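> Give me coordinates for this.
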Amino acid sequence: MRTIITGGAGFIGSHLCDYLIEKGHEVVCIDNLLTGKMDNIVHVIGNCQFRFIKHNVSDYIYVDGQVDNVLHFASPASPSDYLEFPIQTLKVGSLGTLHSLGLAKAKRARFLLASTSEVYGDPQIHPQPEDYWGHVNPVGPRGVYDEAKRFAEAMTMAYHRFHGIDTRIVRIFNTYGPRMRVNDGRALPNFMCQALRNEDITVFGDGSQTRSFCYISDLVEGIYQLLLSHEHDPVNIGNPEEITIRQLAQEMIALTNSKSKIVFKQLPVDDPKIRQPDISKARTVLKWEPKVLRAEGMRKTLAYFRDELISGGKRV
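You can find the predicted model right below:
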């Protein structure tokens, strides 16, 4: 198998590169390094099964030779990223998806779109099943990401229906693990770094909003099972174990034995109040469910961030 991964130098994309190489795939990673990092893939540079192409997939994509799978994971995903790069986020969700689908069509390859739980917006149904259409503000600051992914899903299904492309759509819920950026901007890496530095932990709102965190190895396994399936409609992949943001902050202080205190700031516009995947479909169709307990995943992730802070010259 020869597999293209756009955004392959990112957090999730780089773990997919590793996983597919272990499965025997030849992997071509395409990334313009806007939010991805070479550090995430440096360990496979020189591997005969791996090739890196620095390229912006919002421009036309050309790859020579056979291609069996195209996995489109290129996009800013953190709120701090897509608020800093709103136009690039919209372009990679639209033009990047168009060009990635065009590559799959030209090569007669399977196509898998990395979508997101953000297509559900600030949901009015809990937990969120795949047949829920969402509650999204298209003109709010988060709309550049939410609507880009909703458009990408619509385009993927159009290529499936009109051109007969063999497509998949994974809706990814909150995921964590090694290779997240220290300055990622999301709650979990922020909390970890603040706790390790004994700084105040910043909680937005009153902390009662909920999230459900899936460890990266579970997510990658779910994505692979979806790739191998014959399911064309969207599938939620995430961990249904729900936790409030305040509880997460308290848990982080306890895990790190930190002297940090929790401080509260104003909740950002359109920030979802609840987030929990209904994974009934993944359990039934893919025979998949998460296996890594949060305590185990947090320990592994904390060890990574501790090393990152030390290597960055920061005192922990």
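> When you work out contacts or count neighbours from here on, use the C-alpha atoms and nothing else.
Fine.
> which outside residues touch the helix or strand Glu221 falls within?
Counting by DSSP states H and E, the element that carries Glu221 is helix 216-228. Applying CA atoms under 8 Å, 6 or more residues apart in numbering, the contact partners of helix 216-228 are 12, 15-16, 19, 112, 168, 170, 172, 175-177, 235, 237-238, 282, 286, 288-292.
> and these, which of them are in strands?
The strands, defined by DSSP state E, take in Leu112, Arg168, Val170, Ile172, Thr175, Tyr176, Val235, Ile237 from these.
> Can you lay out those as TSV showing distance to Gly46?
Shown next, in TSV, are the ones in strands among the contacts of helix 216-228 (distance: CA to CA, whole Å):
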residue	distance to Gly46
Leu112	26
Arg168	30
Val170	30
Ile172	30
Thr175	28
Tyr176	27
Val235	34
Ile237	32
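> Make a markdown table from the residues you listed and add neighbour count to it.
Putting those into a markdown table (neighbours: other CA atoms under 10 Å) gives the following:
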| residue | neighbour count |
| --- | --- |
| Leu112 | 26 |
| Arg168 | 26 |
| Val170 | 23 |
| Ile172 | 22 |
| Thr175 | 20 |
| Tyr176 | 21 |
| Val235 | 27 |
| Ile237 | 32 |
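> just to revisit the earlier point, tell me what angle the helix holding Glu221 forms with strand 167-172.
Helix 216-228 and strand 167-172 are oriented at 160 degrees to each other (axes from the mean of the first three to the mean of the last three CA atoms, to 10 degrees).
> The stretch 151-300 of the chain: strands as residue ranges?
Under the criterion DSSP state E, counting those that start in this stretch, strands of the stretch 151-300 of the chain are mapped to 167-172, 175-176, 201-204, 210-212, 214-215, 235-237, 242-244, 262-265.
> which residues in the stretch 1-150 of the chain form helices?
For the stretch 1-150 of the chain, helices defined by DSSP state H, counting those that start in this stretch occupy the ranges 11-22, 79-84, 86-107, 143-163.
> next up, for comparison:
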Amino acid sequence: MKRVLITGAAGFLGSHLCDRFINEGFYVIGMDNLITGDLKNIEHLFKLENFDFYHHDVTKFVHVPGELDYILHFASPASPIDYLKIPIQTLKVGSLGTHNLLGLAKEKKARILIASTSEVYGDPLVHPQNEDYYGNVNTIGPRGVYDEAKRFQESITMAYHTYHGVETRIVRIFNTYGPRMRLNDGRVVPAFIGQSLRGEDLTIFGDGMQTRSFCYVDDLVEGIYRLLFSSYVFPVNIGNPDEITIKDFAEEIIKLTETDQKIIYKPLPINDPLQRQPDIAKAKEILGWEPRVSRHDGMKKTITYFKSLSKEELQRSEHRDFQKK
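Below you'll find the predicted structure:
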């Protein structure tokens, strides 16, 4: 049985990856320090013989006994609210954490896949964004802690590949949504759905003409799985190129939730990207991958998940006591 380590295992994407690799017959070792992750996302796996969980911070030395075939590094705050509250931890998990896991991959002779994101493109001057675009990032702006953590992550990963011969893969993830997202984490999908289900007005930052492209989590996991087992070592965009303005998206959510809220507008945060649309030509060519789930179908599944939450969970705001380091 092949063994895979998945960091950020109790998070939104990490938990779905744990499910996929369990279903594919792997022995899965999940690792998370639970700063932003939640054990309820993986509690259904604890009874399984081929799943183990380590409560550990990857910015500290990482030791996993026994053989290890694959590592998927998904540990990182991923929402604006998180990385603005814990900027130093965000930088550390992208730098120290990635360094530790690349060292582990070298020691174990394991293949490692690093989760980068579309944030490496910053507020892009090229549209749609392809992997050859170097980006437009404000290194000292409020979003710089996340953007630069991911850019450094890619650089050190390629250095380990070229200098140490470590088998590496890099996925650039665009906006993804689905069950297990946290309410009130600052991302647009749970924000709009949560506001609709609570009967609140939907809040748009800016004029609503900025765009996003949303990929359903099952499609994303499939793309990541194919990339891990490909022979391609350079970054690959994985996302859904179906672009929509935030204003149109808000109106779409109101219809799908069958509610009747108003839309209110607030100032756009500093360096918030005005356009997001992946060029997925490389993923199509190299991986034979493209998204299958329409936004309409994916949002209905996601709304059903949020409706299943208790009233207390739906009403509760995120109050996390982040330790400053």
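> quick one: TM-score?
The TM-score (TM-score structural alignment, normalised by the length of structure 1) is 0.98; 315 aligned residues with a CA RMSD of 1.0 Å.
> out of the helices of the stretch 1-150 of structure 1, which comes closest to Gly312 of structure 1?
With CA to CA, the closest approach to Gly312 of structure 1 among the helices of the stretch 1-150 of structure 1 belongs to helix 11-22: 18.2 Å.
> Return the mean post-superposition distance for the closest one against structure 2.
In the superposition with structure 2, the average deviation recorded for helix 11-22 of structure 1 is 0.2 Å (mean CA distance after the TM-score superposition for structure 1).
> buried stuff in that helix?
Phe11, Ile12, Gly13, Ser14, His15, Leu16, Cys17, Asp18, Tyr19, Leu20, Ile21 (16 or more other CA atoms under 10 Å).
> quick check, nearest of these to Asp278 of structure 1?
Closest approach to Asp278 of structure 1 among these (CA to CA): Ile12, at 21.0 Å.
> so what's the closest one up against?
Residues counted as contacts of Ile12 of structure 1 (CA under 8 Å, 6+ apart) are Phe73, Ile216, Val220.
> Can you select the buried ones among those for me in PyMOL?
In PyMOL syntax, the buried subset of these is picked out as below (16+ other CA under 10 Å):
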select buried, resi 73+216+220
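> Relative to Phe191 of structure 1, which of the contacts of Ile12 of structure 1 is nearest.
The closest of the contacts of Ile12 of structure 1 to Phe191 of structure 1 turns out to be Ile216 (CA to CA; 17.8 Å).
> Look up how far Arg315 of structure 1 lies from Cys193 of structure 1.
Computed as CA to CA, to the nearest Å, the Cys193 of structure 1 to Arg315 of structure 1 distance reads 11 Å.
> Which residues are in contact with each of the two?
Each of Leu309 lies in contact with both Cys193 of structure 1 and Arg315 under the rule CA under 8 Å, 6+ apart.
> Thought Asp147 was touching Glu119 of structure 2, still the case?
Yes: using CA atoms under 8 Å, Glu119 of structure 2 is in contact with Asp147, at 5.3 Å.
> Name the residue most distant from the centre of structure 1?
Lys259 (30.7 Å; CA atoms, centre = their mean).
> give me every residue that touches that one.
Ala195, Asn198, Glu199, Ile253.
> Now tabulate these in TSV and tack on distance to Gln276 of structure 1 and neighbour count.
Output for the contacts of Lys259 of structure 1, formatted as TSV (distance: CA to CA, whole Å; neighbours: other CA atoms under 10 Å):
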residue	distance to Gln276 of structure 1	neighbour count
Ala195	25	27
Asn198	30	17
Glu199	29	15
Ile253	23	22
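> and of the residues you listed, the nearest to Phe264 of structure 1?
Each of the contacts of Lys259 of structure 1 was scored against Phe264 of structure 1 by CA to CA, and Glu199 proved nearest at 13.3 Å.
> Neighbours of Lys60 of structure 2, how many?
Using other CA atoms under 10 Å, Lys60 of structure 2 has 12 other residues around it.
> now it: how far from Glu154 of structure 2?
20 Å.
> Tyr216 of structure 2 now?
Separation of Tyr216 of structure 2 from Glu154 of structure 2 (CA to CA): 24 Å.
> and if you look at Trp289 of structure 2?
According to CA to CA, Trp289 of structure 2 and Glu154 of structure 2 sit 22 Å apart.
> For the two, indicate the residue with more neighbours.
Glu154 (25 against 20).
> List the contacts of the more buried one.
So Glu154 of structure 2 contacts Ile114, Ser116, Ile170 (CA under 8 Å, 6+ apart).
> Could you rerun that using 10 Å?
Applying CA atoms under 10 Å, 6 or more residues apart in numbering to Glu154 of structure 2 gives the contacts 94-95, 98, 114-117, 120, 148, 169-172, 234-235.
> Please apply the same query to Asp81 of structure 1.
Asp81 of structure 1 makes contact with Leu34, Thr35, Ser75, Gln88, Thr89, Tyr145, Asn183, Asp184, Gly185, Arg186, according to CA under 10 Å, 6+ apart.
> These into JSON lines, with extra columns for neighbour count?
Output for those, formatted as JSON lines (neighbours: other CA under 10 Å):
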{"residue": "Leu34", "neighbour count": "16"}
{"residue": "Thr35", "neighbour count": "20"}
{"residue": "Ser75", "neighbour count": "30"}
{"residue": "Gln88", "neighbour count": "21"}
{"residue": "Thr89", "neighbour count": "25"}
{"residue": "Tyr145", "neighbour count": "30"}
{"residue": "Asn183", "neighbour count": "12"}
{"residue": "Asp184", "neighbour count": "16"}
{"residue": "Gly185", "neighbour count": "14"}
{"residue": "Arg186", "neighbour count": "17"}
